[in-house]
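S.K.: need a structure here:
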Amino acid sequence: MRIAIIGAGIAGVCTAYELAADGHQVSVFERRGSVAAEASFANSGLVAPGLVLGWTQAPLSLAGRWRRWRQGRDEAAALRRQRLLKLAVYSHERLQQLRRSLKLDYERAEGMLVLLRSAREQAAIAPGLELLAEAGIAHRALDAAQCRQAEPGLNPEAALHGGVLLNAGEVGNCRQFAHQLRLEAQRLGVQFRFHTTVRSIAPGTPARLVHEYTPPHEGPGPSARNGNGENGGDTQPAETGPQQDSFEAIIVCGAQDSAALLQPLKLKLPLASAQSCSITAPLRQLEAHPELGPKAGLFDQQKQVHISRIGQRVRVVGSDEAQLHKVLNDWLPGAMVAGQLQRWQGPHATLSDGLPVLGGSGLAGIWLNLGHADGGFTLACGAARVLAEQVGGLTPELDVSGLDSARFG
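M.R.: Prediction:
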């Protein structure tokens, strides 16, 4: 099949690879000059199936929701969440398969520890832990001493009640993974069309796509088209003005751009935008304190802030930069070389029920893989594999029914 993918974030790159591995002819359209240039650029790098439902977020209100779901008052919603958990576990397994078979090295570190500052927080997340147990997701409750044993760099003076260790959890450089998988996809024949904006799509057999070459403005100096720019020489000068192509399938992975493309098709998803920001800097190296930084991933449940080890750097991710510095100083004071700080901020797409949209759109030739929010790296590999099987007419290894757009009517 001839297939188009809109968006070259982590979801789009993984989808392109899986489809090409199945023998399809794939073109990826991306308005930026490279892969993972927006929401996948400097995210937490978190891959943790146990966190995909966000049971640590607003725990007091979620406690009532878990009870209602278990009582069967919203069986459809409960089933969708069960399938999302299974997709997250499957995705983590698929990531490990790709990492080993393709020999990918993306600065990964194993381990994910949720930090609890008080007994109240621990009590509040109890329903979420029950949900993990029901789903068979291995985890272990730790007291403060056990948390510090798992992460020796934690500040001994910080107020720490305990934590939850997620067995299947890791962090890694999402952008680096996307670049490496993109090269593997290109070896399988995938064409990446960078600096190319998709103006419209139309369902049908075949489906149609209108795109336009939109290179950045070039001032004086060497041209970005000669291979020295961020696109690595992939994008070649193209015809100006809108161009139309036909494909047997078009897969929308464009996150923030998706609403504008889908609205003319009367496919109105409840998409919203949420902002994330991150700070990244080298880990301070002190002979007297070899454990200054995190060993892998930490999540501050109260502050909703992630701390990740990315190679020899530390990255802190949340919604407010001032809070990022405070949380890092709470748990790992002095760990970051602040003079070499890199800042990033960007939006990611979310849906009203907190779940992604994966599968057919109900319109001929149009497929969806978007709305992963901050769980994009966790879900990317599994969602891509499932969607490749659906688009190719194969029987998917995993049942994700209920996660498609039909749930919004």
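
S.K.: Please count neighbours and contacts with C-alpha atoms only from this point.
M.R.: Will do.

S.K.: Hmm, G376 is touching I10, no?
M.R.: Yes. Between G376 and I10 a contact is recorded at 7.1 Å, counting by Cα atoms under 8 Å.

S.K.: who touches both of the two?
M.R.: S40 (Cα atoms under 8 Å, 6 or more residues apart in numbering).

S.K.: More neighbours: the two, which one.
M.R.: I10 (30 against 25; other Cα atoms under 10 Å).

S.K.: what's the spacing between that one and A39?
M.R.: With distances taken as Cα to Cα, to the nearest Å, I10 is found 9 Å from A39.

S.K.: Same question for G12.
M.R.: Counting by Cα to Cα, the gap from G12 to A39 is 12 Å.

S.K.: quick one, helices of the stretch 51-200 of the chain?
M.R.: Assigned by DSSP state H, counting those that start in this stretch, the helices in the stretch 51-200 of the chain fall at 59-70, 75-102, 119-124, 126-134, 144-150, 174-187.

S.K.: cool, the stretch 301-409 of the chain as well?
M.R.: Secondary structure of the stretch 301-409 of the chain, counting by DSSP H, counting those that start in this stretch: helices at 321-331, 376-391.

S.K.: compare with the first, here's sequence two:
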Amino acid sequence: MRVVIVGAGVVGITSAWRLAQDGHEVTLLERHDGPGEETSFANGGQLSYSYVAPLAGPGVMGKVPGWLLRRDSPMRFRPVADPAQWRWLAAFMRACNAATSEATTRKLLRLAFYSRDLMQAFVASEGGKSGAGTDFDFARRGKLIVHRDGDAFESARRLLDYQASLGCEQQALDREACVALEPALLGIRDEIAGAIYTPSEEVGDCHRFCLSLARLLQQQPGVSMRFGTSVQGLVQEGDRISGVRTASGVVPADAVVVAGGIGSVPLLRPLGVRPLLWPLKGYSITVPLSDGGRAPHISITDFANKIVYARIGNTLRVAGMADLVRGGARIDVERVGTLVTQTRALFGGIVPDIPLAQLQPWAGLRPATPDGLPMVGPSRLRGLWLNLGHGALGFTLAMGSAGLLADRLAGRKPAVNAEEFSAARA
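M.R.: Modelled structure (predicted):
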């Protein structure tokens, strides 16, 4: 089958990889000069399979007023005169209840564990091949969710049995055990109420993962990657999509997979396909580790501040924030400054006194659905497939979503319940 994929971020390029493995003739279209150059470029780096609970949770709405009053809050909201934002917010508020959040978490965990299996299989099969070029600093480092508030920690402890019933392997640690496991936290020892430890969580450089897949795809017969190619629209013939229109002409297709993140919304709108997506703008810095001994080896999530820390090679990736704003991926210096301040507060002088530009500040627009469930599969138009809406979990869920997409396109029974991630919602 001739398959054209729009978008070469981590979701699009993993889709290309899985479909090429199935023997399809794959054409990948990307407006940038290489893969993974937008939201996938400098994300948090954590492959956080056991922590996929949606942003829309039962306690979120009560925290929003306090967050909006803080300049360094983990969430920022600026209303705009756009009905799409208000539709998204209305659906988000409807999802902020325990029943919906728990159901969503169960679905996401199934997809995340499937994604973990596929990622580990990929690393095992491709990582050991001479010249494969799959080095993206993949490592199983484990993860600590650090709580400073005793009530929040006790709430997390009570969830351990429930999480275990869903397949998570976790344990609660008191402050002494937490610091013994990760000595880099010694500086805030007295502030720690406890932590939840998951030894199986992994890390990797998402951008370099995309580059690795691109190198492997170059070796696959029937694969064409067209970087620097802007998509102008999709070709519709009746109720069927038959190709993709670019500046250099139409690329014909038996199936078109739209995996272009938040940029997919205006592309799909003329077809009457309106996925309910809104960008959650996130930020990161990448700290060079001249003295690696003082940096954490285990991935850390500061629960109160919603900031993640992941050692990737000889750097520490620090990421966080969820800004529901307009304005593209422009870097907000104040928000990036918060990441610098919080990192210094948590790990002492680990951030060198260097210009901010040398910390590689980054901002990305994470395409989120209100309930946190991505849309993977066929749309209501024949030949049009979607792989969208992964929010902050794009790296974590990419391989699983690509596997689900490939199974559905091939007519195989999917490894996870496809209806739970139906693209018909668009």
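
S.K.: out of G12 and A39 of structure 1, which sits in the busier spot?
M.R.: Using other Cα under 10 Å as the criterion, G12 of structure 1 and A39 rank with G12 on top: 28 against 24.

S.K.: How about the more buried one, nearest residue that isn't a chain neighbour?
M.R.: Spatially, and ignoring its direct neighbours in sequence, G12 of structure 1 is nearest to C253 (5.5 Å; Cα to Cα, 6 or more residues apart in numbering).

S.K.: Quick one: map Q180 of structure 1 onto structure 2.
M.R.: Alignment note: Q180 of structure 1 maps to S212 in structure 2; criterion TM-score structural alignment.

S.K.: For its match, the count of nearby residues, please.
M.R.: S212 of structure 2 has 19 neighbouring residues, counting by other Cα under 10 Å.

S.K.: what do you get for P206 of structure 1?
M.R.: 17.

S.K.: Please give me every residue in contact with it.
M.R.: With Cα under 8 Å, 6+ apart, P206 of structure 1 has these contacts: 246-249, 365.

S.K.: Neighbour-wise, which one of these leads?
M.R.: A249 leads those on contacts (other Cα under 10 Å) with 24 neighbours.

S.K.: What is the neighbour count of P294 of structure 1?
M.R.: By the criterion of other Cα under 10 Å, P294 of structure 1 has 25 neighbours.

S.K.: next one: A338 of structure 1
M.R.: 15.

S.K.: A281 is in contact with that one, correct?
M.R.: Yes. The criterion here is Cα under 8 Å, and A338 of structure 1 meets it with A281 at 6.5 Å.

S.K.: Could you say which helix or strand holds the residue lying closest to G9 of structure 2 once chain neighbours are set aside?
M.R.: Excluding the flanking residues, the one nearest G9 of structure 2 by Cα to Cα, 6+ apart is G36, at 4.2 Å. Assigned by DSSP states H and E, G36 of structure 2 falls within no helix or strand.

S.K.: Quick one: the residues in structure 2 that stretch 87-97 of structure 1 pairs up with.
M.R.: Going by TM-score structural alignment, stretch 87-97 of structure 1 sits over residues 111-121 in structure 2.

S.K.: So for that stretch, what gets flagged as buried?
M.R.: Applying a neighbour-count criterion of 16 or more other Cα atoms under 10 Å, one finds 111-116, 118-119 buried in stretch 111-121 of structure 2.

S.K.: export those to TSV and tack on distance to L267 of structure 2?
M.R.: Listed next are the buried residues of stretch 111-121 of structure 2 as TSV, based on distance: Cα to Cα, whole Å:
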residue	distance to L267 of structure 2
L111	27
A112	28
F113	31
Y114	30
S115	27
R116	31
L118	30
M119	30
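
S.K.: from those residues, which is closest to F421 of structure 2?
M.R.: If you rank the buried residues of stretch 111-121 of structure 2 by distance to F421 of structure 2 using Cα to Cα, L111 comes first, at 9.4 Å.

S.K.: picking that back up, what distance do you get for the match of Q180 of structure 1 to V273 of structure 2?
M.R.: Distance of S212 of structure 2 to V273 of structure 2, computed by Cα to Cα: 32 Å.

S.K.: With A363 of structure 2 instead?
M.R.: Distance from A363 of structure 2 to V273 of structure 2, by Cα to Cα: 27 Å.

S.K.: What span of structure 1 is stretch 277-290 of structure 2 aligned with?
M.R.: The aligned range for stretch 277-290 of structure 2 is 271-284, by TM-score structural alignment.

S.K.: Show me the contact partners of the matching stretch.
M.R.: If you take Cα under 8 Å, 6+ apart as the criterion, stretch 271-284 of structure 1 is touched by 42-44, 256, 259, 292-293, 312-321, 324, 334-338, 340-352, 371, 373.

S.K.: Can I get the buried part of those as one PyMOL selection?
M.R.: Buried subset of the contacts of stretch 271-284 of structure 1, written as a PyMOL selection, criterion 16+ other Cα under 10 Å:
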select buried, resi 42+43+44+256+259+292+293+313+314+315+316+317+318+319+321+324+335+336+344+345+346+347+348+349+350+351+371+373
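
S.K.: Which members of the contacts of stretch 271-284 of structure 1 are positioned in strands?
M.R.: 313-318, 342-351 (DSSP state E).

S.K.: Return the member of those nearest to A150 of structure 1.
M.R.: V314 (17.2 Å).

S.K.: Map the closest one onto structure 2.
M.R.: In structure 2, V314 of structure 1 lands on L316 (TM-score structural alignment).

S.K.: Compute the distance between that match and D137 of structure 2, please.
M.R.: Plainly put, L316 of structure 2 is 12 Å away from D137 of structure 2 if you go by Cα to Cα.

S.K.: likewise P221 of structure 2?
M.R.: Taken as Cα to Cα, the span from P221 of structure 2 to D137 of structure 2 is 27 Å.
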